[in-house]
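Peer 1: Starting from these lines, generate the structure:
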Amino acid sequence: MHGKRLQRFSERALQALGRHGWPGNVRELEHQLLAFAVARESGNLSAAAHRLGITRPQLAYRLRRGPMPSEPGAA
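Peer 2: The predicted model follows:
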């Protein structure tokens, strides 16, 4: 994301991602990856944003935005 080299996912994380269909929904996948980054940093948005190479407000906006309402997995 944004020119940053991402670390590898654990086998457990890859299995969780593989269980979901992701029916052409890139925004849903992006949202989940951002949520994983925040969880990895124990909920610290600033640390997660720094790791991703974006600002904290950008990360917060993307997390709020989430998947499009008409897309599978959207609330």
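
Peer 1: From here on, just use CA atoms for contacts and neighbour counts.
Peer 2: Will do.

Peer 1: how far away is Ala13 from Gln32?
Peer 2: 11 Å (C-alpha to C-alpha, to the nearest Å).

Peer 1: of these two, who's got more company?
Peer 2: Gln32 (16 against 11; other C-alpha atoms under 10 Å).

Peer 1: Now do the longest helix along the chain: which elements does it pack against?
Peer 2: Selection of the longest helix in the chain by residue count, based on DSSP state H, yields helix 26-40. Under the contact criterion of 3 or more C-alpha pairs under 8 Å, 6 or more residues apart in numbering; DSSP states H and E, helix 26-40 touches helix 45-52, helix 56-65.

Peer 1: before we go on, could you also do this sequence so I can check it against the first one:
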Amino acid sequence: MIQVDETDLTILNLLYGGFDDASIARRLGLGHRTVQRRVQRLMDSLEAKGRVALGARAQELGLLPPP
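Peer 2: Presented below is the predicted three-dimensional model:
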């Protein structure tokens, strides 16, 4: 089972909205590197090879709304 917490969902939504890691970090009050690590963990967990694939996979799983 894929574990995604509220912060992960917020990060996914912000990525989907076109924000980069630095912008996400500022919005959430997290470190830039922390956001990078969380995005990488999400890509690993959702078996996505990149950010675009991460968004598509998150939509497939119902974690993001359809386009």
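
Peer 1: And the TM-score between them?
Peer 2: For this chain pair, the superposition-based TM-score is 0.48 by TM-score structural alignment, normalised by the length of structure 2; 46 aligned residues with a C-alpha RMSD of 2.7 Å.

Peer 1: Adding distance to Ala37 of structure 1 and mean neighbour count, write the helices and strands packed on helix 26-40 of structure 1 out as TSV.
Peer 2: Shown next, in TSV, are these (distance: least, C-alpha to C-alpha, whole Å; neighbours: other C-alpha atoms under 10 Å):
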stretch	distance to Ala37 of structure 1	mean neighbour count
helix 45-52	6	18
helix 56-65	10	14
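
Peer 1: Identify whichever of those lies nearest to Glu28 of structure 1.
Peer 2: Glu28 of structure 1 sits nearest to helix 56-65 of all the helices and strands packed on helix 26-40 of structure 1, at 10.2 Å, using C-alpha to C-alpha.

Peer 1: pretty sure Val35 of structure 2 contacts Ser23?
Peer 2: No: in this structure, Val35 of structure 2 is not within contact of Ser23 by C-alpha atoms under 8 Å, at 9.8 Å.

Peer 1: For these two, indicate the residue with more neighbours.
Peer 2: Neighbour tally, Val35 of structure 2 and Ser23, criterion other C-alpha under 10 Å: the higher count belongs to Val35, 22 against 15.

Peer 1: Check which helices and strands the one helix or strand Ala53 of structure 2 maps to sits against.
Peer 2: For Ala53 of structure 2, the enclosing helix or strand under DSSP states H and E is helix 51-60. Counting contacts by 3+ C-alpha pairs under 8 Å, 6+ apart, helix 51-60 of structure 2 is packed against helix 6-16, helix 32-45.
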